[in-house]
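S.K.: next one to model:
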Amino acid sequence: MIKLSSLFSLLGIVLLQFGCANSQPTQKPNIIFILVDDLGYGDVGFNGSQYYETPNIDQLASESLIFDKSYMYPTCSPSRTALFTGKQSFRTGVYTVPVLEKGDAEENVFSRWTLSREHPIYSEALQGLGYQSIHLGKWHIVGPYPQAELAMEWPIDHKLSQPDPGDFSWVANHKSAEVRAYYPEGRGFEKNVGGTFRGDPAFEKGGYSSENGGYRAPFSNPFIDPKPNDEWLTDRLTNEAISHMKRNKEGPFFVNLHYYTVHRPIKSRNETLYKHFMDKSGDPASGQGMGKGKETMAAYATMIASLDENIGRILQYLDEEGLRENTLIVFSSDNGYNGGQSSNHALRGAKGEIYEGGVRVPTFFNWPGKIQARRSEIPIQVVDYYPTFLDVAGLGPKTSEDGISLKPIFKEEVEQLKERPIFWHLASINKHGTCSAVLVGKYKLIQFLKDGQIELYDLEQDPLETKNIAETKTEIREELLQSLLQWRQENQVPLPPNSILEF
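M.R.: Model prediction:
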């Protein structure tokens, strides 16, 4: 197994070589970044779903570079912060969704919510390169009370809170010049449609139990101006995306299309679709559309079908305008599926968990003529998007503090990168205890921070992570553990106060 220090040196050489080979100036491409909320690895046809229907997504994926080992954090807040900055969670202090944390200040390093201005995000760099950028949908990197949060002395001794659904007392402050500096318009985007502190669309009284749930018009989101033809939130966000592309079709444009779907609350797109999925046989292999959760999964299936329809609309527009050839389309999800609304018997865990079902997501990159369509076993991680976007936009071979540009592998595999280490650090409690983890090749090691307990899995032989081989594969365990300890020590990664570990 390749040593960590040697691998980092190798990554630098690979990036330098490919950067020199591709240094000729070209027309800046358009970029569309489609990020779905809570869409599981197995919730799409191109990853094997037999129940959910995604024909447009599947067709696009067949023409794309699909990453079989694409990893996020297990919840949205750290994933989105890492996406925007190219930095791991310990650098920004965002470990999970603050309101989901459990336990006290001895057990947790409580999470921040607002991404401070000291951390630049990719849209700011793209703005400097002449990109006309729009943010659509979920933002979630500003807290509900940002001034108070930013004034706190960190670490704090309690978790942060948010207003109840139906409480709009925060809106005036969030539309002030001071707070809008933390909103899309203050971070390189020319327009924000629907982005706020909140992680779901159900702003109205009743929240998830309300009739509309934020998905059906009239929308309760104070950062979406009502329009007469409003009907369904996913449609509206797509309408805005296409309008932005029309206004800026001479390019370059950047569309940050971060759909709220398929996050809870689960709402049926319409009765016709709902009946179709209720009548459709479920899939025993995945558990999708089966058992007591049939009604919820049928409604969830309508939301996925709506997502697929809207991606089809975007592709149709790009084709009609002749924009596909100069447009990079990136498709992914911010974490694994929510266990209460879908199923995947092939992977352990779900949203909130460090196991594969919580962190492995469906991902592909599409760029006709610039990307070789295939499935890749090279592992990629959430911090790679920032340097990739900047590299594609013309800033040359880039790394962020923690990620690398994926552009060198658009055309061909770089075999050495298959052994690249992928790290996670979860310093606050959500679904399980605090932990760090490292993935190298087919092996994944998890160390729980409270007591140092080790779990080791061979994902090739045991994708369900059912057999902890830490006591039998001792050499592998020690090598991965040392790389994890070295990573934490060199980066001064904070541990919860109750941890028995030195670093």
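S.K.: only C-alpha atoms from now on, for both contacts and neighbour counts.
M.R.: Noted.
S.K.: and the helices in this structure?
M.R.: In the chain, the helices defined using DSSP state H lie at 4-21, 55-62, 76-85, 89-92, 122-128, 146-151, 171-174, 177-180, 233-247, 271-279, 294-320, 356-359, 385-390, 474-490.
S.K.: looking at those, which is closest to Trp424?
M.R.: helix 89-92 (8.0 Å; C-alpha to C-alpha).
S.K.: show me the contacts for Lys69.
M.R.: Lys69 is in contact with 360-361, 376-380, counting by C-alpha atoms under 8 Å, 6 or more residues apart in numbering.
S.K.: closest to Tyr457 out of the helices of the chain?
M.R.: Using C-alpha to C-alpha, the nearest of these to Tyr457 is helix 474-490, at 9.5 Å.
S.K.: here is the second sequence; please produce its structure so I can put it next to the first one:
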Amino acid sequence: MITMKSLLATVLVLLIPLMSPSNATASKPNILLIMADDVGCDAIGCYGGQSHPTPHIDALARGGMQFSHAYSMPVCHPSRVCLMTGRYPFRFGAEGMKWGDFPEAAEGISIGDRMKQAGYATAVAGKWQLCMMKNDLQHPRRVGFDSWCLFGWHEGGRYHDPLIYQNGQRREDTLSKYGPDLYVEFLIDFMRQSRRDGKPFFAYYPMALCHDVTDDLKGRHVAPYKDGRWMTYAEMISSMDDMVGRLVAALEQMEIRDETLILFTTDNGTPAASYLSVDADGKMARPKVFSIRNGEVVPGGKGKHDDTGTRVPLIANWPGHVRAGTQTDQMVDLTDYLPTVADVAGLEDEDVFRDGISFAPPLFGDARKRQRDWIYSEHRGKRSIRSPQFRLHDDGRFFDLITDPNERQPLSIDDLPHEANQAHARLQRRLNELKTPADR
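M.R.: All right, here's what the predicted structure looks like:
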């Protein structure tokens, strides 16, 4: 006769494997990391943006966690070094600050390398900007990516008739095609193949969108969008959102949406201007870019150390694991992504120096382990550091961001109240410490 006690014991035996951290889905989810280009919070609907509909990105926020204190560097290259290495660029000395290059010391310890250590298939598609690809066709492989599809930075177009290198070869089939379509198709094929192979995947999508076209191709211009012009910023935002929607739909079609953590962020704030057309003299015209956010007109702030240049979206979505509809004030910067995905993948601590701190604990409901209370920023010899309330620039300017979010009137250091004086001293000590290159 089956007793209630024996029935419960049987049920527990059946459930234990499902609850175990060693369960493949629980311990090694697929990870899709999307980093859009030149998109500040002001351009995203769920962050109060009103100029550009972003329904697919907004849906990720409704179904996951939205961070209100996520930050980047003021411009794209140092942001990419941060994300790829988990370190601030100055940690690599002059090599870390060299525009469009990647520190040789970071080869073997990058985010791609780390995910391969966890048994992941790895791929990257979109914008690389970490080498001149024509001169180093295997560079992505050396930093941990099994496969790649990347446009030739400052070699040709990234959108229409794009110049693309795929797995060490220049593609010859891109005429009359749209680059973002090709990057997304490549990633979908990669994810589908990884599923067939039974391996978890790490798909990194540093988008070309929404950076405008380049103007340094020695007397020629890249292919226009239509009517002799390139895409407006609004059109690029719409396309960016569409690409996010296509990737989510593909995961659903493959029936692996619930097994996939999606992280969406950007590399810096909205640009102040964007190339749109050619004037009567054949020069590229670059009108200003503005967005409306929460009823206020916000000019693009890319390149600035303030919030218009460095405060960016961050959305985490993993059905059944990241609680839907949640928001957090936890501070995150781009050095934190490498330790976070390593943490999610189940890797143990490593004997490699990282500036970043994993934000996996707050993703899954444990905010107690989160320690970051400052954000560091550097660009063209200028540095700044901020807490949730204050920002200190290395030229001595000190702002209360609660009362002066646009940083119009620096505080008088001699007249600071006690709490502000303590905050200033803490930030100054930390800024002074952030100068030393990493030993390893």
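S.K.: re earlier: show me the contacts of Lys69 of structure 1 that map onto strands.
M.R.: Using DSSP state E, the subset of the contacts of Lys69 of structure 1 located in strands is 376, 380.
S.K.: JSON lines please, covering the contacts of Lys69 of structure 1 and showing distance to Gln24 of structure 1 and neighbour count.
M.R.: JSON lines is the format used below for those (distance: C-alpha to C-alpha, whole Å; neighbours: other C-alpha atoms under 10 Å):
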{"residue": "Arg360", "distance to Gln24 of structure 1": "35", "neighbour count": "28"}
{"residue": "Val361", "distance to Gln24 of structure 1": "33", "neighbour count": "29"}
{"residue": "Ser376", "distance to Gln24 of structure 1": "26", "neighbour count": "18"}
{"residue": "Glu377", "distance to Gln24 of structure 1": "29", "neighbour count": "16"}
{"residue": "Ile378", "distance to Gln24 of structure 1": "26", "neighbour count": "21"}
{"residue": "Pro379", "distance to Gln24 of structure 1": "28", "neighbour count": "19"}
{"residue": "Ile380", "distance to Gln24 of structure 1": "26", "neighbour count": "25"}
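S.K.: save the helices of structure 1 as CSV, and put in mean neighbour count and distance to Leu464 of structure 1 too.
M.R.: CSV is the format used below for the helices of structure 1 (neighbours: other C-alpha atoms under 10 Å; distance: least, C-alpha to C-alpha, whole Å):
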stretch, mean neighbour count, distance to Leu464 of structure 1
helix 4-21, 14, 26
helix 55-62, 18, 25
helix 76-85, 26, 23
helix 89-92, 21, 26
helix 122-128, 19, 35
helix 146-151, 14, 39
helix 171-174, 15, 43
helix 177-180, 14, 44
helix 233-247, 19, 33
helix 271-279, 16, 27
helix 294-320, 20, 22
helix 356-359, 28, 8
helix 385-390, 25, 27
helix 474-490, 16, 19
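S.K.: of all those helices, which one is nearest Tyr215 of structure 1?
M.R.: helix 233-247 (4.9 Å).
S.K.: which stretches in the stretch 151-300 of structure 2 count as strands?
M.R.: For the stretch 151-300 of structure 2, the strands defined by DSSP state E, counting those that start in this stretch occupy 164-166, 169-170, 201-206, 260-266, 277-278, 284-285, 290-293, 296-299.
S.K.: in a markdown table: these, plus distance to Trp99 of structure 2.
M.R.: Listed next are those as a markdown table, based on distance: least, C-alpha to C-alpha, whole Å:
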| stretch | distance to Trp99 of structure 2 |
| --- | --- |
| strand 164-166 | 20 |
| strand 169-170 | 23 |
| strand 201-206 | 17 |
| strand 260-266 | 18 |
| strand 277-278 | 26 |
| strand 284-285 | 23 |
| strand 290-293 | 27 |
| strand 296-299 | 25 |
